[in-house]
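Student: Build me a model from this:
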Amino acid sequence: MTIDLISDTKTIPSKAMLEAMLNAKVGDDVFNGDPTVNQLQTKMATMFGMEDALFFPSGTMANQTAIKLHTQPGDKLFCDKYAHVYNYEGGGAAFNSGVTCKLIDGNRGMFTASQLEEAVVGRADIHVPFSRLVCIENTTNKGGGACWDFSELEKIGKVTQSNKLAYHLDGARLFNALVAKNESPKQYGQLFDTISVCLSKGLGAPVGSVLLGSKTHIQKAYRIRKLLGGAMRQIGYLAAAGMYALDNNIERLAEDHKKAKEIGKVLSTVSYVTKIEPIETNIIIFYVDEKIGAHNFIEKMATKNILLTPMGEGRIRIVTHLDYTDDMHQVLLKELQDF
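Tutor: Okay, the predicted model is just below:
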């Protein structure tokens, strides 16, 4: 038995999800002729109370499309220093859109409205990039699955409005935050200009993200998606997996959160762990004694068929997900106690 806790992207479609995919009605989506993806897009837009939605093969492409539709080359976007759009999308903001990133030194991937105000204030002449966009990530990946306080997001929204900045949410793990904080999709739909939501992480679909926004934004996004090579054909098979995930795999995210907190509780009792980041959702980030070392710890656990991943700076990440069973959980807890 291999216990793969590298990421919640490692899930395999269940038999029921595969059955839904097998029975999907499909057509050519490039001509807006795939009924299942159209159904998914309508479902997502309705869920978030937004005008329209568009299916993408990846969260990175959805985020990069959002950046491009909100900016022009030479512009500037604001994000936390831990933000996925800056750290883990291959420099796409610069390559695809020609924009620069102003990094804010937040806490666990989250900054405050006052920090954004300080970053925005300053010169507005030909010597500096034009301020155009604010990007938020919820939950924060590098921040250990942390959830933003919604009232702070509202305050940030007011700063974006007063400074005429677009407001984008990278909601790769947004449903984890919604479940953990007992929030609703419509709260976020009312606040942000665009939102990307990943279906292939905790929700368990094999592929896909959805970008939400106004009809004008999504019409532009169609063109950008084509430009980036993301226009696909009979993608209803993939959209059917997303539909199944939305119908069946949201509420169960609480199970992943519960297991993550139980792992954290065990880690807090062992002498070789020196620090554990606060655990809110399905991501655990911790440090081990320097005499052991993160890479050595990960290698030792791999010999026991337990797969973890380094996050740099001595940080180790564990991510719980729907394929991480109760039996696997008990094995992991024992191995952590006995290490």
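
Student: CA only for contacts and neighbour counts going forward, please
Tutor: OK.

Student: residue ranges for the helices of the stretch 201-339 of the chain, please.
Tutor: For the stretch 201-339 of the chain, the helices defined by DSSP state H, counting those that start in this stretch occupy 215-227, 236-248, 253-267, 294-302, 326-338.

Student: Tell me the helices and strands packed up against the third one.
Tutor: Just to be clear, that refers to helix 253-267. helix 174-181, strand 273-276, strand 283-288, helix 326-338 (3 or more C-alpha pairs under 8 Å, 6 or more residues apart in numbering; DSSP states H and E).

Student: Out of those, which gets nearest to Arg315?
Tutor: Comparison of these against Arg315 by C-alpha to C-alpha identifies strand 283-288 as nearest, at 5.2 Å.

Student: how about CSV for the helices of the stretch 201-339 of the chain, with distance to Leu18 added?
Tutor: Compiled in CSV, those are given as follows (distance: least, C-alpha to C-alpha, whole Å):
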stretch, distance to Leu18
helix 215-227, 26
helix 236-248, 7
helix 253-267, 20
helix 294-302, 30
helix 326-338, 23
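
Student: Most tightly packed of these?
Tutor: helix 236-248 (a mean of 23; mean count of other C-alpha atoms under 10 Å).

Student: for it, packing partners?
Tutor: Against helix 236-248 (3+ C-alpha pairs under 8 Å, 6+ apart) you get helix 15-22, helix 35-48.

Student: One more, so I can put them side by side:
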Amino acid sequence: MAIKIDLRSDTVTKPTAGMLAAMMAAKVGDDVFGEDETVHELETKLAGIFHMEAGLFCPSGTMTNQIAIKCFTQPMDEVICDQTAHVYRYEGGGIAYHSMASVRLLNGPRGIISPELIEPEINEDNIHYPNSSLVVLENTVNKGGGACYQLSQIEPIHTLCNIKGLKLHLDGARIFNALVATGDSAKHYGQYFDGISVCLSKGLGAPVGSVLLGSKETIKKAVKIRKAFGGGMRQSGFLAAAGIYALDHHVQRMSVDHDHAKALAAALNQVTYVASVMPVETNIVIFEVATGFNTENIIHLLAEKGIVCSTMGLKKIRFVTHLDVSPEMIDYTIEQILHLHPSLHK
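Tutor: Down below sits the predicted model:
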């Protein structure tokens, strides 16, 4: 069998044997009627982990983010986020389409924004300006190479939002990667955010789903928005069971993925066809191709060796490690990186 090491994303994972067994044993009901006890268990479990009041299971992180934005804004409002933010770049223009809100973009280092960047961009009460109503953070920052917020960075943003009357939402697509890397406690997050989106289908390895966390009032509103978005699911406990299993078995092992990513980065820093590698904190490695070398040529040569990856903008390539990438696969990938011979000016 041909070698295939898929480093395109941590969304490509397959359920483990234990996860499949948990899915097949799930007790299910019609969740639109509120009768799926496994969905309730997942929502309650995650709400407890983050010290939030309630949760809502949805098909995707895009849906949980867009529901949250719609909960926290009105038409003619403005959302403040970094220019790299997933909610802005990769959710199909959903902020404009669903919420009829504009976006104020910041330029934080590796996507990490601060009160010093946010405060000058909060609009005063003036009929010419949209109403600044929501700040969105992303943890970890995808385009920032998996950069993490520390809780100590989040607290002053929360304080500023409170003073200025803005809501604060977290796109926690890879929040457990951040928690494992920083050592911060999930239970402290609930005091800072009005909404938290937790993705189950990335580093946690579940096949489908994200959970929106918030107050009971927010989640009551979110249920109706989810229905209007077409996100109501029936016997979705089979999918929720995968999320529960992942939370019980796949969190601490993320440190292995982080170590694998750092090992790949160390190898990339040794070769002439790489100009620079973003600092690696979690499971994402983004590197810039050196002048004279062709990005697509490097991706093609890696693919010939059975290693698949993706571009991340002009002259940038991304590797993402995950639970389906073994230590042996990392060793093989490093060997190929070190002995790859891309052509100049090709």
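
Student: returning to that earlier point: including distance to Gln72 of the first structure, could the helices and strands packed on helix 253-267 of the first structure go into TSV?
Tutor: Output for those, formatted as TSV (distance: least, C-alpha to C-alpha, whole Å):
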stretch	distance to Gln72 of the first structure
helix 174-181	27
strand 273-276	41
strand 283-288	35
helix 326-338	48
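
Student: closest one to Leu253 of the first structure among those?
Tutor: helix 174-181 (6.3 Å).

Student: Next, the angle helix 253-267 makes with the closest one.
Tutor: 70 degrees (axes from the mean of the first three to the mean of the last three C-alpha atoms, to 10 degrees).

Student: Helix 174-181 of the first structure vs the second structure, average offset?
Tutor: With mean C-alpha distance after the TM-score superposition for the first structure, helix 174-181 of the first structure departs from the second structure by a mean of 0.2 Å once superposed.

Student: Name the next helix or strand downstream of that helix, please.
Tutor: Next along the chain after helix 174-181 of the first structure, taking DSSP states H and E as the criterion, comes helix 185-191.

Student: with the second structure superposed, average distance for that following helix?
Tutor: Mean deviation for helix 185-191 of the first structure: 1.1 Å (mean C-alpha distance after the TM-score superposition for the first structure).

Student: Specify the local secondary structure of Glu116 of the second structure.
Tutor: helix (DSSP: H, G, I helix; E, B strand; the rest coil).

Student: Now do the same for it: its match in the first structure.
Tutor: Correspondence of Glu116 of the second structure to the first structure, assessed by TM-score structural alignment: Ser114.

Student: one step back: among the helices of the stretch 201-339 of the first structure, which is nearest Asp29 of the first structure?
Tutor: helix 236-248 (8.2 Å).

Student: Could you check the angle the closest one makes with helix 174-181?
Tutor: Going by the same axes, to 10 degrees, helix 236-248 of the first structure makes 0 degrees with helix 174-181.

Student: against the second structure, where does helix 236-248 of the first structure fall?
Tutor: Residue span in the second structure matched to helix 236-248 of the first structure, by TM-score structural alignment: 237-249.

Student: Contacts made by that stretch with the rest, please.
Tutor: 15, 18-20, 22-24, 26-29, 31, 36-39, 42, 45, 57, 200, 204-209 (C-alpha atoms under 8 Å, 6 or more residues apart in numbering).

Student: how much does that stretch stray from the first structure?
Tutor: Looks like 0.2 Å for stretch 237-249 of the second structure (mean C-alpha distance after the TM-score superposition for the first structure).

Student: Please compute how far that stretch lies from its chain's middle.
Tutor: 18 Å (C-alpha atoms, centre = their mean, to the nearest Å).

Student: Can you tell me the closest non-neighbouring residue to Pro279 of the second structure?
Tutor: Gly145 (7.2 Å; C-alpha to C-alpha, 6 or more residues apart in numbering).

Student: Could you do Ala267 of the second structure as well?
Tutor: Ile334 is the one closest to Ala267 of the second structure (C-alpha to C-alpha, 6+ apart), at 6.1 Å.

Student: Okay, and Ser197 of the second structure sits in which element?
Tutor: strand 195-199.

Student: by contact count, what packs against the strand ranked longest in the second structure?
Tutor: Of all segments of type strand in the second structure, defined using DSSP state E, the longest is strand 131-138. Strand 131-138 of the second structure sits against helix 61-72, strand 77-82, strand 167-172, with contacts defined as 3+ C-alpha pairs under 8 Å, 6+ apart.

Student: Which stretch of the first structure lines up against stretch 70-84 of the second structure?
Tutor: Using TM-score structural alignment, stretch 70-84 of the second structure pairs with 68-82 in the first structure.
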